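[1] whatever this is, show me its structure:
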Amino acid sequence: MGRITDTVKGLLIVNIIFFVGSLTLGNTALNLFALWFPKNDNFQIWQIVTHMFMHGDAGHIFFNMFALYMFGSHLENSIGQKKFLFIYFSAGLGAVGFQLLFTYFQFQPGYQAFIDAGISNEQILDLFRGTSNLNLSNYDINASEKTIENFKNAYHTPMVGASGAIFGVLAAFAVLYPNLPLYIMFIPVPIKAKYLIGGYFLLDLYSGITGQALLGPANVAHWAHIGGAVIGFITMWYWKKNSFNNRRWY
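    Predicted coordinates:
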């Protein structure tokens, strides 16, 4: 889609550097730069930004960077560097908000069941840390196995990837160029951007609500995708709507 911009090139380079570094440092990089649930000992405030540059594997970073390469430069050339970076990072932060809210709803029922059973907050954290010899069979924990599984997964599963920011870019692109024909690999039929990107959003929404992954692995942070897309869509819709009046954003 034309010449790659310096901004997109810079984002690609930083993401690749983080990925190579994470391969070298392993769990140390994951513990420091992935976004952990705030109750987890690994959580640090800077992870709200650094997680956007971390990726789980080669396939994860390839598809994110491919989407950034395909759509990022075209979008930046249309709206300018400042607006592009605003969409990219605000969508990434929106992804954090949506995913953490979803994780909280997974964590809280199990946590409350443990508290109601008479287990203290510190004892719960010691269980997660593996430093507790507490015998759970001595407690009446009124929660299903699924609730307990969600509770544990929320604590132990970090969030990584630029997907939220990328979905913001895709949504903004669809707002700006809704009728631009796009091609999917191996399918020689053009699909308008609003249908292709909108359809992908609906698939993520379905997976986020039902927990059933229709595309990709089961551990995809669907609510992060949704959050990034919502922020990108709203921001670009507002700018497009007000691009010729005194509320224009610079």
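[2] going by C-alpha atoms from here, please, whenever you check contacts or count neighbours.
    Will do.
[3] ok, the residue nearest to the spatial centre of the chain to residue 26 distance?
    Nearest to the mean C-alpha position of the chain, by Cα atoms, centre = their mean, lies residue 224 at 3.4 Å. If you measure residue 224 against residue 26 using Cα to Cα, to the nearest Å, the figure is 23 Å.
[4] what of residue 43?
    From residue 43 to residue 26 the distance is 17 Å (Cα to Cα).
[5] between the two, which is the more surrounded one?
    In terms of neighbours (other Cα atoms under 10 Å), residue 43 is the more surrounded of residue 43 and residue 26; the figures are 18 against 11.
[6] hang on, that one in a helix?
    No. The assignment for residue 43, made by DSSP: H, G, I helix; E, B strand; the rest coil, is coil rather than a helix.
[7] pull the longest helix from this protein.
    Criterion DSSP state H: the longest helix present in the chain is helix 81-116.
[8] show me where this structure has its strands.
    181-184, 187-192 (DSSP state E).
[9] with respect to residue 158, which of these lies nearest?
    Closest of these to residue 158 is strand 181-184, at 30.6 Å (criterion: Cα to Cα).
[10] any buried residues in the closest one, and which?
    For strand 181-184, the neighbour count (16 or more other Cα atoms under 10 Å) marks residue 182 as buried.
[11] just stretch 186-196 next, same as before
    191, 192, 193, 194, 196.
[12] need the residues that contact that stretch.
    Contact partners of stretch 186-196, identified using Cα atoms under 8 Å, 6 or more residues apart in numbering, comprise 173, 174, 175, 177, 178, 179, 180, 181, 182, 183, 184.
[13] you'd agree the first one is up against residue 75?
    Yes. Proximity of residue 173 to residue 75 meets the contact threshold set by Cα atoms under 8 Å, at 6.2 Å.
[14] could you dump the strands of the chain to JSON lines with distance to residue 84?
    Formatted as JSON lines, the strands of the chain follow (distance: least, Cα to Cα, whole Å):
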{"stretch": "strand 181-184", "distance to residue 84": "21"}
{"stretch": "strand 187-192", "distance to residue 84": "22"}
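[15] who wins for proximity to residue 213 among these?
    Comparing these by Cα to Cα, strand 181-184 comes nearest, at 19.9 Å.
[16] and the closest one, what does it pack onto?
    Helices and strands touching strand 181-184, as assessed by 3 or more Cα pairs under 8 Å, 6 or more residues apart in numbering; DSSP states H and E, comprise strand 187-192, helix 193-210.
[17] report the distance from the last one to the chain centre.
    Pointing back at helix 193-210 there. Helix 193-210 sits 14 Å away from the centroid of its parent chain (Cα atoms, centre = their mean, to the nearest Å).
[18] one more sequence to fold, the one below, so I can look at both together:
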Amino acid sequence: MNILRKPFRYTFFNATLALILINTAVHFLAGALGINRNFFGLNVVGFVYKYRFWQVITYMFMHGDFSHLFFNMLALFFFGIGVERALGSKEFLLMYFVIGALSGLFSVAVYYTYGIFLANNGFQPWTWRISLIGASGAVYGILFAYAVLFPRARIFIWGIIPVPAPVLVLGYAIIEFGSQFVGSSNVAHMTHLAGFAFAWLYFFVRMGVRPLRIWKDAYRN
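    The predicted model follows:
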């Protein structure tokens, strides 16, 4: 058997709720103790030049403010529990951390490469100072997974407008892509898109599942 596709024995132990509790505890402890989020956030200077390799995991537990934490954890609650029940807690955790780590590494690679470009053209490589924080990359991957596992599920926007889960993913992807190039904000839209991309890759490599085929078959009739 391909080791990449070796399944875990199914178990369920509410890993989603544990992640929410840990993220919440870390957020308030970091604030109370005055912890420098840049030390645990993922950035080029720390990861590449100071060898703080733990940042690829710890950045997922750092959040900028309460609203950042709240909306990430709310999405994780709504979509994570269903994904965890479908896949089992061990598979869910592997998916969560693999997608989160790869999304962060992708973002750091882009920041590093663009910084090199700026430096070679006489500018300060300001992208090296960007510190990536938050669980968004992993959470967007879980949203993608929910749409694959429950392709006919409908999600109510503002509690009113029913939207099929795959359409919601497509809509978010379009919004994030546009937001990456239009306007400026502290939101890592590129990392969100990477979460979708690596979730697709996870299904294909780990499970031999083709998400587009799943969605096509679900709405064929």
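[19] nearest spatial neighbour of residue 81 of structure 1, skipping sequence neighbours?
    Leaving aside its sequence neighbours, residue 81 of structure 1 sits nearest to residue 7 (Cα to Cα, 6 or more residues apart in numbering; 7.1 Å).
[20] to clarify, my last question referred to residue 177 of structure 1.
    Residue 177 of structure 1's closest residue in space is residue 193 (Cα to Cα, 6+ apart), at 6.8 Å.
[21] next: residue 58 of structure 2.
    Closest to residue 58 of structure 2 by Cα to Cα, 6+ apart is residue 40, at 5.6 Å.
[22] I'd guessed that neighbour sits against residue 62; true?
    Yes. Using Cα under 8 Å, residue 40 of structure 2 is in contact with residue 62, at 7.3 Å.
[23] returning to what we had before: residue in structure 2 paired with the residue nearest to residue 81 of structure 1?
    Aligned counterpart of residue 7 of structure 1 in structure 2: residue 15 (TM-score structural alignment).
[24] as a check, name the ranges of all helices in structure 1.
    Under DSSP H, structure 1 gives helices at 6-25, 27-33, 47-50, 58-67, 73-79, 81-116, 121-129, 145-156, 163-176, 193-210, 222-241.
[25] closest to residue 39 of structure 1 out of the ones you listed?
    It is, among the helices of structure 1 and with distance given as Cα to Cα, helix 145-156, at 7.0 Å.
[26] okay, angle between that closest one and helix 121-129 too, please.
    Per axes from the mean of the first three to the mean of the last three Cα atoms, to 10 degrees, the angle that helix 145-156 of structure 1 makes with helix 121-129 is 80 degrees.
[27] go ahead and name everything in contact with helix 145-156 of structure 1.
    Counting contacts by Cα under 8 Å, 6+ apart, the residues outside helix 145-156 of structure 1 that touch it are 36-37, 39-40, 103-104, 106-111, 128.
[28] same thing but at 7 Å, please
    37, 39, 40, 103, 106, 107, 109, 110, 111 (Cα atoms under 7 Å, 6 or more residues apart in numbering).
[29] now for these: which two are most distant?
    So, those by Cα to Cα: farthest apart are 40 and 109, at 16.6 Å.
[30] tell me how far the corresponding residue of structure 1 for residue 150 of structure 2 lies from residue 169 of structure 1.
    If you follow residue 150 of structure 2 across to structure 1 using TM-score structural alignment, you land on residue 177. Here residue 177 of structure 1 is placed at a distance of 12 Å from residue 169 of structure 1 (Cα to Cα).
[31] neighbour count winner among the two?
    residue 169 (31 against 14).
[32] isn't that one right next to residue 234, touching?
    No. Contact criterion Cα atoms under 7 Å: residue 169 of structure 1 and residue 234 do not qualify, at 11.5 Å.
[33] any idea how far the residue nearest to residue 177 of structure 1 is from residue 85 of structure 1?
    Where residue 85 of structure 1 is concerned, residue 193 of structure 1 sits at a distance of 21 Å (Cα to Cα).
[34] same question, residue 18 of structure 1
    19 Å.
[35] same thing with residue 10 of structure 1?
    11 Å.
[36] more neighbours: the two, which one.
    Taking neighbours as other Cα under 10 Å, residue 10 of structure 1 and residue 85 compare with residue 85 leading, 18 against 11.
[37] now do the same for that one: its match in structure 2.
    With TM-score structural alignment as the criterion, residue 85 of structure 1 matches residue 93.
[38] for residue 158 of structure 2, see how far away its match is.
    In terms of Cα to Cα, residue 93 of structure 2 sits 29 Å off from residue 158 of structure 2.
[39] what does residue 211 of structure 2 give?
    26 Å.
[40] do residue 116 of structure 2 as well
    Counting by Cα to Cα, the gap from residue 116 of structure 2 to residue 158 of structure 2 is 43 Å.
[41] neighbour count for the two, which is higher?
    Ranked by neighbour count (other Cα under 10 Å), residue 116 of structure 2 and residue 158 place residue 116 first, with 17 against 7.
[42] can you find the partner of that one in structure 1?
    Per TM-score structural alignment, residue 116 of structure 2 is aligned with residue 108.
[43] neighbours around the nearest residue to residue 96 of structure 2 once chain neighbours are set aside, how many?
    In space, and not counting its chain neighbours, residue 96 of structure 2 is closest to residue 138: 5.4 Å by Cα to Cα, 6+ apart. Residues lying near residue 138 of structure 2 (other Cα under 10 Å) number 30.
[44] ok, now which ones touch residue 138 of structure 2?
    96, 97, 99, 100, 195.
[45] cool, and residue 135 of structure 2?
    Counting by Cα under 7 Å, 6+ apart, residue 135 of structure 2 has contacts 60, 61, 72.
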